[in-house]
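Undergrad: following is a predicted model, sequence given first.
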Amino acid sequence: MTSDINYRIPVDSEDSQLSDSSDEEYLPCDTGAIESDYSDIESNDSDSSHPDDELSGRRNIWKSSLTNVPRVAPDWKGSLPFANKVKNPIYYFKFLLGNILPTIVQQSNLYSIQKDISRPLNLLLDELEQFIGILFYMSIINLPRARLYWTANTRIANVANIMSVKRWEFIKSCFHINDNTKACPFGTDGYDALHKIRPMLTITTNILKDITLGENLCVDEQVVPFKGQSKMKQYNPQKPKKWGFKFFLLCGNDGIVYNYEMYMGKILQAEGMPDIGACGNSVLRMVVAVPLNQNYKLYFDNWFSSINLLVILAQRGIQCVSTVRANRLKNCVLPTDQEIKKKGRGSFVEKKTVINGVELSVIKWFDNRSVYLMSSFIGAHPISDVKRFDRKKKESINVKCPAIVKNYNKNMGGVDLIDSLLALYRIHIRSRKWYHRVAFHIFDMMLVNSWLLYRRDCNLLQIPRKEQESLLTFKISVAEVLCKGNKSINSVTGNKRISVQSEYIKKCKKGTAQCLPNSEIRKDQFAHWPKYNDKKVRCKLPGCKGITKVACDKCGVSLCFTPANNCFTIFHKN
């Protein structure tokens, strides 16, 4: 649950809960959930995109609730997966990536040849993993420029020892996910604005949809900071990061992402669903990952909400709670803000109606300002007290709070939670290519999602919180395995770099010299184990005059293997 997780929330988080804009609609806040207006969607996303005519085609009759009996929420029919053990961090991360890495390797090599046939990239899967691992190290250790990780004064060994700066920059310049030659021209039927990253979006979303869902879900937007050139870039002055790409996410209240979609400038009708306008369609497109008739609880804010949307979801066995705008409640007569304000802080009014067999409750509650909420499974009762500060009395007071408000605030913050986690260690490497920014964001999101899955398994196995890895240590562990796991590190530090083969040829010209194994065998990085001999002999590394008892079991060559002279490593790499 989100209430069990405490994080340091950075100032530059894209978390909409953290915005303190006075232009935003007020939301009652027990846990800090504050919703924002969306002013950057196309014109068909306005209130007029939600038809006022109800699904039944008849006029709704809203009646005041005269009973204090709480509504009985339907039981959730799903269940969380059984966890028999906690797996290694790298397992969770690679599971969420699926087979996208081999696709990137293939397309990057193809793109390098399309750019310059005389300079192929020749990228390998191990190198791509090292490239991603370096990106993760860079997100943890922030430096203003990428080259500073390799320069002498600011050198970071975990980055510089893995790959040379020229090789890393060459991979970055050729990093590609899809074939440009297969893209349809703009204006044709098959045109796809997201063609450059389509394989990555398809593979990752298909994997996320297979994750077992929790009971409480939420749909909200996410902003990926970007100021480069792109037609899909959005501007929202109410966000901490005003320029960027917009994503729609389906998350659990613990932050785990189950589905996502990148906004391209137009929201299409969900397949197999009625067209209820852009705002409602965006929710219907997200819930394709939710099983039917399992009584999952879905939460969203007033930009998405409408009567038609709640009725459609309830008929599919998905119960909802949302804030709602007053002009989307047709025929529902509620007290004005002035009238309800006279009744005092904590006063509320509840109205109910039934549409196509779905009972809806609408509550208008006054705290500092009025707020409208609508639900298909919960109402105002039972009433509880919340603490609020009274400016006139200059003390904390108890304010009556409807059950729907507490339920909404408890479960609505899943997208904002993952936003705040992403902002802690975001890949900050800049690029003019928009698809680089999106791909790096997806790598970050899959990493955070894998950590949240790891935490869920730990909680299911009742592992104490102190024994669980933090997001920082989890990301460092994944980066280390990506850079060094089952891979050879080409750079050698602390020793003079020499060419063993050239020095051996020089030694042969001076006289007899012990035969060396073939260079392919000597540098194959496989089964070269040190063993001890009974007698001391001269080290066979050219240029070394040391005496040693250590020899390579595979090569049969005596070599120094001490802290001062690590000839064993130099012999098998240079």
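TA: Sure, I can see it. Numbering: from 1, shown residues only.
Undergrad: alpha carbons only for contacts and neighbour counts from here, please
TA: Fine.
Undergrad: name all residues that make contact with the nearest residue to N236 once chain neighbours are set aside.
TA: Take N236 and drop its neighbours on the chain: the residue closest to it by CA to CA, 6 or more residues apart in numbering is K242, 5.0 Å away. Contacts here follow CA atoms under 8 Å, 6 or more residues apart in numbering; on that basis K242 touches 225, 234-236.
Undergrad: and if we set it to 10 Å?
TA: Under the criterion of CA atoms under 10 Å, 6 or more residues apart in numbering, the contact list for K242 reads 14, 223-227, 234-236.
Undergrad: which one of these sits closest to C320?
TA: Here the nearest of the contacts of K242 to C320, counting by CA to CA, is V223; it sits at 24.1 Å.
Undergrad: the closest one falls within a strand, correct?
TA: Yes: under DSSP: H, G, I helix; E, B strand; the rest coil, V223 sits within a strand.
Undergrad: how many neighbours does the residue nearest to L313 when sequence neighbours are not counted have?
TA: With CA to CA, 6+ apart as the criterion, L313 has its nearest non-adjacent residue at 6.7 Å, and that residue is Q319. Other residues lying near Q319 total 26 when counted by other CA atoms under 10 Å.
Undergrad: one more structure, for comparison:
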Amino acid sequence: MPAYFVERSGQRTELTGELLLQLIGDGNDSEIEEVEDDEGDQEESVLQLVSAEEPESPPRPGPSSATATKARQKPTKSRDTRRRIWKQMPFNQKEHSYPERSSAAVRSPLAYFEDYFDDKFFEHAAVCTNNYYMRKTGKVLNTTAAELKKFVGIHFIMGCIPYPRIHMYWRIEMRLALVADKISRDRFKILRMAFHVVDSDDAPAGNQNSLWKVQPVLTQVKNACDKLERQPGFYSIDEQMIPFSGTCPRGLRQVIKTKPRPQGLKAFVATTYDGLMIDFEVYQGAKTNFGDKSLGVGASVILHLSKSIPRGSCLYFDRFFSSIPLLERLNELGLHGTGTIMMNRVPERKNMDFKLDRKMKRGESQQFVSNDVVVVKWMDNKSVLVASNCTSGDDSCLIKRWDKNLSAFTDVSCPKVIANYNKNMGGVDILDQSIEYYRTFIKTKKWTLKVILHFFDLAISNAWRLYVLNSITTRVPKSKIMDLLEFRMQVSDGLVNAPERKRRSDTDEQDENQAPNTSKFRRPNPPSVAKRYDGYDHLPSFDQIDSPRACRMEGCKRIRPERDKDKSLIAAVRKGDKRIPLTVLSVLFENA
């Protein structure tokens, strides 16, 4: 039985497959906002008419007039009255010639981590933890900043060497000395239960921050990110999930089914294109302070995080944030922006005559321009729609794509705006990936502990990223740059072996940037840099080894000390060995 579509003029048109696809792909007939405004106007006029006809009556007890007026008011929504005319024409592209990152000295792994969490933070956390344990149990905990550093360092080790359950690290059959030798199981569990960073059980008066229990940790990380060098370049903004499925304050826990970690707290993160985080904001629902929300929540996130990005930079974001008014606002602020976009977010889209997907070949593209914004449609396996205020589809490049029919990779034409988006959009994903490699994943019902451990992992991943960038700019050989696992273990070793007393002055410290020994016989189990220069003046230990393979002194390339050779020769002479020349014997006895 045929179906028909009734147009506004009353004419009936047979509903074919082509017409159905055209209607579904275009939302131009939706006038929901105008209907709501008209209904509101009619309601106001009816209320005024009724109030004019009815006589005045004495006021009845109830809410105050101010409250009633506030309840009747509708939230005002700003309307974009700018008219846009979309034309299929070339776009004036903007250049992205950014300077290279300036070089900086390479420091020890622990020094990078201490940019985020220094000694003052651990001393404050020790005071808060002791006070909380005293309030809850009436007993004295007597923890110190050094012990809390050890507590955090052990969590880093657990992230690198995960066991299914915590108590297994202390079991005799599978005991891990890196953990069990540093702290007892019961002491570790007590510290984990009592660990606090605020010295209060109740929120301050008038507090609107749902994250007040972990705010000192967020402040430490944010302050460290604010100190990072910023220069014009490519940046990406996206969502990040803090995995947690338990109970937390209302508005914090979110569910995003498309994420690898679908449940947890959500944070909006701004990173460089290679994964170095420079700013973030944890989402708290409607209470989140994003500033101006006249362009929508997604646009307000971009405008809020872009305050810490230098002017002239290029931002990349996905369709959750994108809109044409946002790109126009970024252009006014001196920022370039590119992002995927949904068709129903393009105003005056009736003027856009994009081809249907089934009529486009792979690699084909179209673009429409209005003022300083361009919208490009490109056909890959399926169509992609991208909007930008800096780059268009006028220029193209060749990319490799898999062809099922040929069972091989083929060259496909791709617009420059799409290629740049694919290249620079993955900064937040790179950061998430580095966190997931060695995440401290422990089952707990406390959302505060989960958030704190997440930001510890984030800080160490961000510190490693900065270390790698500094190593590259100072031209350190690639073979000598530590990977994330080694960097994390170096930090954990420095925290676990943190000294109880203060270190020596900076004038007595040795050069920590000395190149490592590259001799054939490497010293077994060398201690970390933080442990070697912790100010304890470690004395050497002497081992009675009959045939030592190498001297453990740095810079010594001799396989065996000459003194040991002399002693062995003298012992051979005393045993009556006649194969030794007389000249050698005379030298030996003179030295003896």
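TA: Done, it's in. Predicted model only: the values in this text are computed from it and were never measured.
Undergrad: in structure 2, what sits opposite the residue nearest to N236 of structure 1 in the alignment?
TA: When structure 2 is aligned by TM-score structural alignment, K242 of structure 1 is paired with P262.
Undergrad: what's the answer for C251 of structure 1, then?
TA: For C251 of structure 1, the aligned position in structure 2 is occupied by T271, per TM-score structural alignment.
Undergrad: hey, where'd the helices end up in the stretch 251-400 of structure 1?
TA: 278-286, 307-315, 337-342 (DSSP state H, counting those that start in this stretch).
Undergrad: would you turn the ones you listed into CSV with mean neighbour count and distance to A146 of structure 1?
TA: Rendered in CSV, the data for the helices of the stretch 251-400 of structure 1 read as follows (neighbours: other CA atoms under 10 Å; distance: least, CA to CA, whole Å):
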stretch, mean neighbour count, distance to A146 of structure 1
helix 278-286, 23, 37
helix 307-315, 21, 47
helix 337-342, 14, 54
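Undergrad: to R430 of structure 1, which of those helices lies closest?
TA: It's helix 278-286; of those, that one is closest to R430 of structure 1 (CA to CA) at 29.9 Å.
Undergrad: so the closest one versus helix 307-315, what angle?
TA: For helix 278-286 of structure 1 against helix 307-315, the angle by axes from the mean of the first three to the mean of the last three CA atoms, to 10 degrees is 20 degrees.
Undergrad: picking up where we left off before, and the helices of the stretch 251-400 of structure 1: which comes nearest H436 of structure 1?
TA: The stretch from the helices of the stretch 251-400 of structure 1 with the least distance to H436 of structure 1 (CA to CA) is helix 278-286; that distance is 24.3 Å.
Undergrad: so the closest one matches what in structure 2?
TA: Mapped onto structure 2 using TM-score structural alignment, helix 278-286 of structure 1 covers residues 297-305.
Undergrad: could you do stretch 424-431 of structure 1 as well?
TA: Alignment of stretch 424-431 of structure 1 against structure 2: residues 437-444, by TM-score structural alignment.
Undergrad: show me what that stretch is in contact with.
TA: The contact list for stretch 437-444 of structure 2 (CA under 10 Å, 6+ apart) reads 154-166, 192-193, 243-246, 432-433, 449-450, 453-454, 456-458, 461, 484-485, 488.
Undergrad: if we go to 8 Å?
TA: Outside stretch 437-444 of structure 2, the residues touching it (CA under 8 Å, 6+ apart) are 155-156, 158-160, 450, 453-454, 457, 485.
Undergrad: equivalent analysis for stretch 300-315 of structure 1, please.
TA: 35, 37-38, 50, 54-55, 218-220, 276, 279-280, 282-283, 319-325, 328-329, 355-356, 358, 375-376, 412.
Undergrad: one more pass at 6 Å, please.
TA: Defining contact as CA atoms under 6 Å, 6 or more residues apart in numbering, one finds that stretch 300-315 of structure 1 is touched by 218-219, 279-280, 322-325.
Undergrad: in strands only, show me those residues.
TA: 218-219, 322-323 (DSSP state E).
Undergrad: out of those residues, which is most surrounded?
TA: Among those, C218 has the most neighbours (other CA under 10 Å), with 28 neighbours.
Undergrad: and P402 of structure 1, what pairs with it in structure 2?
TA: In structure 2, the residue paired with P402 of structure 1 according to TM-score structural alignment is P415.
Undergrad: and T13 of structure 2, what pairs with it in structure 1?
TA: Residue correspondence to structure 1 (TM-score structural alignment): T13 of structure 2 is left unmatched.
Undergrad: just give me the neighbour total for T13 of structure 2.
TA: The local packing count at T13 of structure 2 equals 12, with neighbours defined by other CA under 10 Å.
Undergrad: what sits up against whichever strand or helix holds it?
TA: Take DSSP states H and E as the rule and T13 of structure 2 turns out to sit in strand 12-14. Residues from elsewhere that reach strand 12-14 of structure 2 (CA under 6 Å, 6+ apart): 4-6.
Undergrad: same check on stretch 244-258 of structure 2?
TA: By CA under 6 Å, 6+ apart, stretch 244-258 of structure 2 touches 262-265, 284-285, 445.
Undergrad: hmm, which two among those residues are most spread apart?
TA: The largest separation in the contacts of stretch 244-258 of structure 2, counting by CA to CA, is between G285 and K445 at 21.3 Å.
Undergrad: still touching in structure 2? Go through the contacts of K242 of structure 1.
TA: Retained in structure 2: 223-227, 234-236, out of the contacts of K242 of structure 1 (criterion both residues aligned by TM-score structural alignment, their matches' CA atoms under 10 Å).
Undergrad: got the residues you listed as CSV, with neighbour count and distance to N533 of structure 1 columns?
TA: Converted to CSV, the kept ones among the contacts of K242 of structure 1 look like this (neighbours: other CA atoms under 10 Å; distance: CA to CA, whole Å):
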residue, neighbour count, distance to N533 of structure 1
V223, 25, 63
V224, 21, 60
P225, 20, 61
F226, 20, 61
K227, 17, 63
Q234, 22, 69
Y235, 19, 71
N236, 17, 72
